[in-house]
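> Starting from these lines, generate the structure:
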Amino acid sequence: MSDAQKSDPGLYDYAPYRGRPKIKWQDGKTCAVWVAPNLEYYELDPAVNPYRKSWPKPHPDVVGYSHRDHANRVSHWRMAEMMTKHGFPGSVSLSVALCDHIPEVVEDANQRGWEFFSHGIYNTRYSYGMDEAQERAIIEDSITTVERATGQRIRGWLAPALTHTPRTLDLLAEYGMDYTCDLYHDDQPTDVKVKSGQLTAIPYSLEVNDHYGFFIYNMSPRDYADTLIRQYDRLAEEGAQSGTVMCIPLHSYLIGQPHRIGPFEAVLEHIAADGRAWITKAGDIVDAFRKQAGGVL
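Here you go, the predicted model:
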């Protein structure tokens, strides 16, 4: 075995894009579209993680904290109302501590019929360096806290600030999670190899994540909206051969700013009017995938 083969973690089987078993979405739709609002809570002065800084500036970073706090005071409502207006439910990447710090935001999302999955406790606390007991405690806390606040049992996971340990995926499956958003390798759902249970990787795009669009790629609001439309149009076209998935990951303190929400509304209008989109939630996509060909690609 070569060194390159040894370095492959073996999280999923290789399958070329063409020649896979065909995925069919309901009513002949070609692209399953789900919107993932990140409802987050950032600590002003978080505990120091030796592997990564929470804020680029010395703590307390009042500027970074207050910028993100705009989400829970103003821009969540602006974003959520726009999504509801055009028939887009949310599948919420939730900083579970928000249930206790600002329950009004969680309750609003729950009243809208949105689905919740865990994004860790705080987005300023990372999985790097955690032992197994600590990681189990976060998963258990996420399950019990979200169920207490919303009545829902979470089915999915997006690691806090996209941080992991080598055991994360196995633990998620052990605790009965159905899907992970932490693998970015495909435009269709895939099975993840875990020690027990079953775990599905649902496409969650970094390429069209508003954080990447505005912070990494320095897009204007119109550029970002055009990117989303081009992403959707291509996936909907290819999905006629085998159903594709488009995720729109959002942070309301970014997309919900007054100067950005207008171009974003044009995206929602375009997708809703196109006719090829199955506009749904993450759990529904995973369920539909698993019913086809035993959920194996």
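> Please make it C-alpha for all contacts and neighbour counts, starting now.
Will do.
> What is the burial count for Ala149?
Using other Cα atoms under 10 Å, Ala149 has 16 other residues around it.
> so where does it fall, helix or strand?
helix 132-150 (DSSP states H and E).
> Okay, buried residues for that helix please.
Glu135, Arg136, Ile139, Asp141, Ser142, Ile143, Thr145, Val146, Ala149, Thr150 (16 or more other Cα atoms under 10 Å).
> Other residues contacting that helix?
By Cα atoms under 8 Å, 6 or more residues apart in numbering, the residues outside helix 132-150 that reach it are 96, 99, 103, 106-107, 110, 116, 118, 120-121, 127, 152-154, 167-168, 171-172, 175.
> Same question for stretch 52-67.
Residues contacting stretch 52-67 (Cα under 8 Å, 6+ apart): Tyr42, Glu43, Leu44, Asp45, Pro46, Val48, Thr124, Arg125, Tyr126, Tyr253.
> Now that the last one has come up, it's in contact with Ala71, right?
Yes: under the criterion of Cα atoms under 8 Å, Tyr253 lies in contact with Ala71, with a separation of 4.3 Å.
> distance of Pro16 from Thr180?
21 Å (Cα to Cα, to the nearest Å).
> Looking at those two, which is more packed in?
Thr180 (24 against 9).
> check contacts around the more buried one.
Residues counted as contacts of Thr180 (Cα under 8 Å, 6+ apart) are Gly156, Trp157, Leu158, Leu169, Leu199, Thr200, Ala201, Ile202.
> just Leu169 next, same as before
Taking Cα under 8 Å, 6+ apart, we find Leu169 in contact with Thr180, Val194, Leu199.
> ok, now which ones touch Met246?
The contact partners of Met246, by Cα under 8 Å, 6+ apart, come to Cys31, Ala32, Val33, Trp34, Asp187, Pro203, Tyr204, Ser205, Gln231, Tyr232, Leu235.
> one more to line up against the first:
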Amino acid sequence: MSYDAQSDIGLYDFIPYNRRPKIIWPNSAKIAVWIAPNIEFYEYAPPPNPTRTPWSRPLPDILAYSHRDYGNRAGWQRMMKAMDEAGFRGSVSLNVALCEHHPEIIEECAKRDWEFFSHGIYNTRYVYGMSQEQEREIILDSIETVRKHTGQKLSGWLSPALSNNLWTMDLLAEHGIEYTCDLFHDDQPMPVKVKQGKLISMPYSLDMNDVIVYNSNLYPPRHYGEMIKRQFDQLRAEGETSGTVMCIPLHPYLVGQPHRIEPFAEALRYIAGHDDVWLTTGREIAQHFYENSYDAMANAIRAASA
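Next up is the predicted model:
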């Protein structure tokens, strides 16, 4: 069978574990663990997108809307308490419009030195079918909104509903975004191929994402807690050779339900009970990787490709 260039989107090159330079995390930690709470706002009646509709039921879909609103009213407080008690800071996957809708949530996160990265303006507005200029405006709006409300530089990106265009990664690098969570291909940060500047993929996770666990796979809370611990154990063991990354993506309307919070909190206590783990943020992982591992990894990838 001949190779078809159209079968590969061309965002990254292949390099197996055993041909990579060693990643060393601070204090020789075997694994970097970061938590990405998706703090979102779902519009009741967003502008229509020809590719995808946000609600599965006809409007008014008060069931789905109010269920998601639970996270911004009650769920985030339980989630934050569990993270506080285990010593985790969050990297907020933020619909930046939430800064206007619920500034009190932003204030509590900022008070704890949590990172804020962009998950688009609203989680009901997708970039499918947008022009480059339209998508660029979303990036610029996110950068300015996060700076205005938190004083932070925007370092990371997760597109709303993981919607992308062929030029999305180029636009992110063009505007100084350091990492994307839209790629799910590895357990270590990896260089992404862009036209100018630099961009890396940050290990995110569909398997550890509570949306997949609860809404798709219909697993019970105890099973989710065990999944988190098993993921940690395996990546920590592999981290003996080269530092790995584990992400726990969350949604307060799911993990913050009263009957689900304790298994999640117990899993966080389990992770925090190890002394060879780096409890950190997406931004800190990216900065450490750029400063200590990016050039060596890029060179190794070029050699492997050749």
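> Please work out the TM-score for the two chains.
Superposed pair, TM-score by TM-score structural alignment, normalised by the length of the first structure: 0.98. Supporting alignment: 297 aligned residues with a Cα RMSD of 1.2 Å.
> circling back to that earlier point, now, the contacts of helix 132-150 of the first structure that are in helices?
Residues of those located in helices (DSSP state H): Cys99, Pro103, Val106, Glu107, Asn110, Thr168, Leu171, Leu172.
> How are the strands of the stretch 1-150 of the first structure distributed by residue range?
Ranges of strands in the stretch 1-150 of the first structure, per DSSP state E, counting those that start in this stretch, are 31-39, 91-94, 115-118.
> ok, the residue nearest the centre of the first structure to Pro203 of the first structure distance?
Closest residue to the average C-alpha location of the first structure: Ala36 at 4.9 Å, with Cα atoms, centre = their mean. Distance, Ala36 of the first structure to Pro203 of the first structure, using Cα to Cα: 11 Å.
> Touching both of these two, which residues are there?
Common neighbours of Ala36 of the first structure and Pro203, using Cα under 8 Å, 6+ apart, are Cys247.
> Show me what stretch 193-203 of the first structure is in contact with.
Contacts for stretch 193-203 of the first structure (Cα under 8 Å, 6+ apart): 10-12, 169-170, 172-174, 176-192, 245-247, 282, 286.
> mind listing the helices for the stretch 151-297 of the first structure?
Under the criterion DSSP state H, counting those that start in this stretch, the stretch 151-297 of the first structure contains helices at 168-174, 210-211, 221-238, 252-255, 258-274, 282-290.
> shouldn't His270 of the first structure be in contact with Ile229?
Yes: taking contacts as Cα under 8 Å, His270 of the first structure lies within contact range of Ile229: 7.4 Å.
> What residues of stretch 202-219 of the second structure count as buried?
Counting neighbours by 16+ other Cα under 10 Å, stretch 202-219 of the second structure gives Met202, Pro203, Tyr204, Ser205, Asp207, Met208, Asn209, Asp210, Val211, Val213 as buried.
> Pull up the gap between the second one and Lys30 of the second structure, please.
The reference is to Pro203 of the second structure. With Cα to Cα as the criterion, Pro203 of the second structure and Lys30 of the second structure are 15 Å apart.
> residues in contact with Leu172 of the first structure?
Leu172 of the first structure neighbours (Cα under 8 Å, 6+ apart): Ile139, Trp157, Leu199.
> Look up how far Lys291 of the first structure lies from Val63 of the first structure.
Distance of Val63 of the first structure to Lys291 of the first structure, given as Cα to Cα: 47 Å.
> do the same with Gln241 of the first structure
18 Å.
> okay, those two: which has more neighbours?
Gln241 (14 against 11).
> So the more buried one is in contact with Pro21, correct?
No: look at Gln241 of the first structure against Pro21 with Cα under 8 Å: they stay out of range, at 10.1 Å.
> Quick check: the aligned residue for Asp126 of the first structure in the second structure?
Actually, residue 126 of the first structure is Tyr. It isn't Asp. In the second structure, Tyr126 of the first structure lines up with Tyr126, judged by TM-score structural alignment.
> residues near its match, how many?
Tyr126 of the second structure has 25 neighbours, counted by other Cα under 10 Å.
> cool, and Tyr17 of the first structure?
10.
> any idea how far Leu158 of the first structure is from it?
From Tyr17 of the first structure to Leu158 of the first structure the distance is 25 Å (Cα to Cα).
> measure Trp114 of the second structure to Glu284 of the second structure for me?
Taking Cα to Cα, one finds Trp114 of the second structure at 11 Å from Glu284 of the second structure.
> Which residue of the two possesses the greater neighbour count?
Remark: of Trp114 of the second structure and Glu284, Trp114 carries more neighbours, 18 against 15, as counted by other Cα under 10 Å.
> so what's Asp187 of the second structure up against?
Applying Cα under 8 Å, 6+ apart to Asp187 of the second structure gives the contacts Pro203, Thr244, Val245, Met246.
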